[in-house]
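Let's see this in three dimensions:
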Amino acid sequence: MTNPLDELVTKALQRRAPTREEAAGVLTEEFDVLDVVAAAARVRRHFFGNRVKLNTIINMKSGLCPEDCTYCAQRLGSDSEILKYSWVAAEEAAEAAEAAAEAGAKRICLVASGRGPGQRDVNRVGSTIEAILRKQPDVEICACLGLLSAGQAEQLRAAGAYAYSHNLNTNEERYSEICSTHTFADRTSTVREATSAGLSPCSGAIFGTGESDSDVISLALELRELSPDSVPVNFLIPMEGTPLEGQWHLTPQRCLRILALYRFFFPDVELRLAGGREIHLRHVQALALHVANSMFLGDYLTSEGQTGDQDRRLITDAGFVIEGKEEATLPEQRQDLVHIRRRGVGTDVAPNV
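Here you go, the predicted model:
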């Protein structure tokens, strides 16, 4: 009799998604959590070997956000005692990026609170990208600025951005439960806008906000429709001053099962350990690295993470190595060979004839 977990591995290696029934089995007690992790690890090793990609966040504008996302300490009306400041200077961000790159970070994520950037903000971020690339020309720059307006993704790409990050956070059916100031469709539209502009799409989730198993599975299916290159997995830190404060629903085992399930749904995609990993995974973070191939180094937007030395020891103690800038993160079969036409009829650029 075939082992259902072996069947999931086989499907993942063929880039086929689990059925809802198969996915439900991963999240429940049907299989031992270590067996689930071991199965997901086979997929991870097939596509990513023993490499761990390091990313870092630079919070360029903190707090004072007009949106009301219930999980976020930067939200409208938040009483959280987080840092609040307007835009940091390009050179300050470049210095932080240089320190992170020298510590092993391959991707620099420039994040700013707010509904979305104005033209002045896009120009400011563009200048910051240029300042970073002057000092560290080989790093990937990912922008995360909220909802994009027409043409902004192209401007960021022209300035040197490699990727754009905009998480869906939870599934469409329950999205209105965690946010009322924008919609699920607003978020998917921004991811598609970024992808069309040639930016590498990064979109993931935050778990621990009250979602059911069915919600976890639905979000995975909805994310697959966007075909992201990166899927960050956040675990809720229920900060004081937010509507979700005090809601500690996650266990390390639950987090491992979610990570494993998302590896089956995104076998050849950069699956990233993000906010809350230290708090919720605790002493099983090393096990999580056998599923995820990427993680954030250093601090997050509003909370502090482990020290860089702790993270680097975690990686080496678990038998992994830090991915170098010269190495392609995504497997060769996933490298983008399709280029959106931006010349010829309908443009001011001569046709390729």
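
For the rest of this, base every contact and every neighbour count on C-alpha atoms.
Noted.

before we move on, what SS does the most centrally placed residue in the chain have?
Geometric centre of the chain, nearest residue: Pro232, 2.6 Å, by Cα atoms, centre = their mean. Here Pro232 is recorded as strand under DSSP: H, G, I helix; E, B strand; the rest coil.

how close does it get to Leu301?
14 Å (Cα to Cα, to the nearest Å).

what's the answer for Val26, then?
31 Å.

Mind checking which of these two has more residues around it?
Val26 (25 against 22; other Cα atoms under 10 Å).

so that one is in which element?
helix 20-27 (DSSP states H and E).

Name the residues of that helix that are buried.
Applying a neighbour-count criterion of 16 or more other Cα atoms under 10 Å, one finds Ala23, Ala24, Gly25, Val26, Leu27 buried in helix 20-27.

Please, where are all the helices along the stretch 51-200 of the chain?
For the stretch 51-200 of the chain, the helices defined by DSSP state H, counting those that start in this stretch occupy 90-102, 119-135, 152-159, 175-178, 184-196.

what's next to the fourth one, contact-wise?
Identification of contacts with helix 175-178 by Cα atoms under 8 Å, 6 or more residues apart in numbering yields Cys69, Thr70, Tyr71, Thr183, Phe184.

now those in JSON lines, with neighbour count and distance to Gly275?
JSON lines is the format used below for these (neighbours: other Cα atoms under 10 Å; distance: Cα to Cα, whole Å):
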{"residue": "Cys69", "neighbour count": "23", "distance to Gly275": "16"}
{"residue": "Thr70", "neighbour count": "20", "distance to Gly275": "16"}
{"residue": "Tyr71", "neighbour count": "22", "distance to Gly275": "12"}
{"residue": "Thr183", "neighbour count": "14", "distance to Gly275": "22"}
{"residue": "Phe184", "neighbour count": "18", "distance to Gly275": "21"}
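
Next step: these restricted to strands.
Judged by DSSP state E, strands contain none of the contacts of helix 175-178.

Out of the residues you listed, flag the one nearest to Glu173.
Top of the list for closeness to Glu173, among these and by Cα to Cα, is Phe184 at 8.8 Å.

what's near enough to touch the closest one?
Counted by Cα under 8 Å, 6+ apart, Phe184 has contacts Leu168, Asn171, Glu172, Tyr175.

redo that, cut-off 6 Å
Glu172 (Cα atoms under 6 Å, 6 or more residues apart in numbering).

and for comparison, fold this next one:
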Amino acid sequence: MTSLAPRALTALSRPTLLAPTILNARGHAAAVDPPSGSSRRYLDGDVRHDWRRSEIQRIFDAPLMETIYRAATVHRMHQDASRIQLCTLMNIKTGGCTEDCKYCSQSSSYKTPTKASRLVDIEPVLEAARQAKANGSTRFCMGAAWRDLAGRKSGFEKILKMVKEVRAMNMEVCTTLGMLSPEQAQRLKEAGLSAYNHNLDTSREFYPEVITTRSYDERLSTIEAVRAAGISVCSGGILGLGEKDEDRVGLIHEVSRLSEHPESFPVNTLVPIEGTPLEKNDPVSVQTVLRTIATARIVLPKTIIRLAAGRHTFSETEQAMAFMAGANAIFTGETMLTTPCSGWDEDKAMLSRWGLRGQRSFEDKEDVSVSSVGADAAAGVTAAA
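Sure, this is the predicted structure:
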């Protein structure tokens, strides 16, 4: 028998997207119809921008274990599944935001325990970044509770300095500052910004139930400005806002249609905060989180899937299932904006127990076919820049 390379075997074994529907070995649906009028033959792992919402819905609704297995296979086609990026998020300006996001304790529309404060000075931010790097984080994110940067000239200049100094530490640096103009995005790029976070939060249809002070298209305009400036886009959503499964699918469908898939897709679960309109929302089940992660991994095969806010509510085994489903980044450190976060030592120990290791800053250029999990796990999962 002629031998085939492992990659070729993977390609032969993965389901093709042919009409009507192909069944896998157990008889479950493992493939979906191609776009209407298309004769192209699709394979799992292909990067596509023509996904139909109904295709994504069928992936989401399929038997969970089959979807996770399929997502795990896609994950290994493009990325080293033994690596998890450690990211740290710092709130550099708290509260007083004029947006009315119903989940957010930093909105001035609600009375919450979060107190408004001014933009922090540069040195405490740099010290936090140094601490994060020493603990294995390779991306440092800074968030300011602003609708936009209008009238914040001095604050923006200070943030540009923060970006430049953190980037000089050989760390990826990300910010979330609200809406951006193309000119502001360009200045952030020139300062060395690696990525900009601007979540779509949920589907276009459900969005008005959560936020009324900023439109869905305004969010997309900021993403376009970020992309045009050459900055990586970080855009995902929040589960538990009161949305339905079709809204979770709608969010994934929306980002799948962007001219480039986002570099990273955060999956947040609502942490209900006293005083916000959503404070009594029921928790999202871990099965829903896993379905969302696995579906996003299949649809966005090269994107980093970030297990973000609310992760502290899931057990270690549930988090490991999320990694199997395709999540390959976590936020770690003392806090995550205004919500709890698992600490560095706890997270590094968890990754070591599961044979996982930290990802370096910027794109990891290692050959994904070469595994050195044992050596790195023994060394303690510290990600060298």
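
before we move on, back to that, looking for the alignment partner of the residue nearest to the centre of structure 1 in structure 2.
Using TM-score structural alignment as the criterion, the counterpart of Pro232 of structure 1 in structure 2 is Pro266.

Kindly report the same for Asp317 of structure 1.
Counting by TM-score structural alignment, the partner of Asp317 of structure 1 is Arg353.

Grab the nearest non-local neighbour of its match.
Counting by Cα to Cα, 6 or more residues apart in numbering, Arg353 of structure 2 lies nearest to Ala377, which is 8.0 Å off, once chain neighbours are set aside.

The one you found maps to what in structure 1?
By TM-score structural alignment, Ala377 of structure 2 lines up with nothing at all.

Give me the distance between Ala377 of structure 2 and Glu190 of structure 2.
37 Å.

for structure 1, what spans make up the strands?
Using DSSP E, strands in structure 1 cover 51-61, 107-112, 140-144, 163-165, 200-202, 205-207, 230-235, 270-273, 294-296, 321-322.

Where in structure 2 does the fifth one fall?
Counting by TM-score structural alignment, strand 200-202 of structure 1 lines up with residues 232-234 of structure 2.

same question, the first one
Across structure 2, the stretch matching strand 51-61 of structure 1 (TM-score structural alignment) is residues 83-93.

Give the buried residues for that stretch.
Buried residues in stretch 83-93 of structure 2 (16+ other Cα under 10 Å): Arg83, Ile84, Gln85, Leu86, Cys87, Thr88, Leu89, Met90, Asn91, Ile92, Lys93.

neighbouring contacts of that stretch?
So stretch 83-93 of structure 2 is contacted by 118-120, 137, 139-145, 328-333, 336-337, 356-359 (Cα under 6 Å, 6+ apart).

Next: stretch 272-292 of structure 1.
Against stretch 272-292 of structure 1 from outside (Cα under 6 Å, 6+ apart): 40-41, 44, 232-235, 237, 252, 271, 294-296, 318.

among these, who's most crowded?
Neighbour max across the contacts of stretch 272-292 of structure 1 (other Cα under 10 Å) = Arg44, 30 neighbours.

contacting residues for that residue?
Arg44 of structure 1 touches Val291, counting by Cα under 6 Å, 6+ apart.

Then the one 4 residues further on?
By Cα under 6 Å, 6+ apart, no residues touch Phe48 of structure 1.

go with 10 Å
41-42, 267-270, 292-294, 323, 328-331 (Cα atoms under 10 Å, 6 or more residues apart in numbering).

Distance from the chain centre to stretch 9-19 of structure 1, please.
Centroid separation for stretch 9-19 of structure 1 versus its chain: 21 Å, with Cα atoms, centre = their mean, to the nearest Å.

What residues sit buried inside that stretch?
Per 16+ other Cα under 10 Å, stretch 9-19 of structure 1 contains these buried residues: Val9, Thr10, Lys11, Ala12, Leu13, Ala17, Pro18.

Which two among the residues you listed are spaced furthest apart?
Top of the distance list for these (Cα to Cα): Leu13 and Pro18, 11.5 Å.

Pull up the overlap in contacts between the two.
By Cα under 10 Å, 6+ apart, the residues touching both Leu13 of structure 1 and Pro18 are Glu7, Phe264.

picking up where we left off before, wait, what's in contact with the match of Pro232 of structure 1?
Going by Cα under 10 Å, 6+ apart, the list of residues near Pro266 of structure 2 reads 197, 199, 201, 234-238, 293, 304-309, 327, 329-331.

Residue in structure 1 paired with Thr218 of structure 2?
Not quite, residue 218 of structure 2 is Glu, not Thr. That one, Glu218 of structure 2, aligns with Asp186 by TM-score structural alignment.

My read is that that match contacts Cys179, right?
No - in this structure, Asp186 of structure 1 is not within contact of Cys179 by Cα atoms under 10 Å, at 11.6 Å.

Without its sequence neighbours, what residue ends up closest to Val233 of structure 2?
Pro262 (5.0 Å).

right, and the one you found touches Leu200 too?
No - counting by Cα under 10 Å, Pro262 of structure 2 stays clear of Leu200, with 11.4 Å between them.

Distance of the counterpart of Gly241 of structure 1 in structure 2 relative to Pro208 of structure 2?
In structure 2, the residue matched to Gly241 of structure 1 (TM-score structural alignment) is Gly275. Distance, Gly275 of structure 2 to Pro208 of structure 2, using Cα to Cα: 20 Å.

again, but for Phe362 of structure 2
For Phe362 of structure 2, the distance to Pro208 of structure 2 - Cα to Cα - is 35 Å.

Please apply the same query to Val166 of structure 2.
Val166 of structure 2 is 36 Å from Pro208 of structure 2, by Cα to Cα.

for Thr175 of structure 2, same thing?
25 Å.

on that earlier part again, spit out the residues that contact Pro262 and Leu200 of structure 2 alike.
Shared contacts of Pro262 of structure 2 and Leu200, counting by Cα under 10 Å, 6+ apart, come down to Ile223, Cys234, Ser235, Gly236, Val255.
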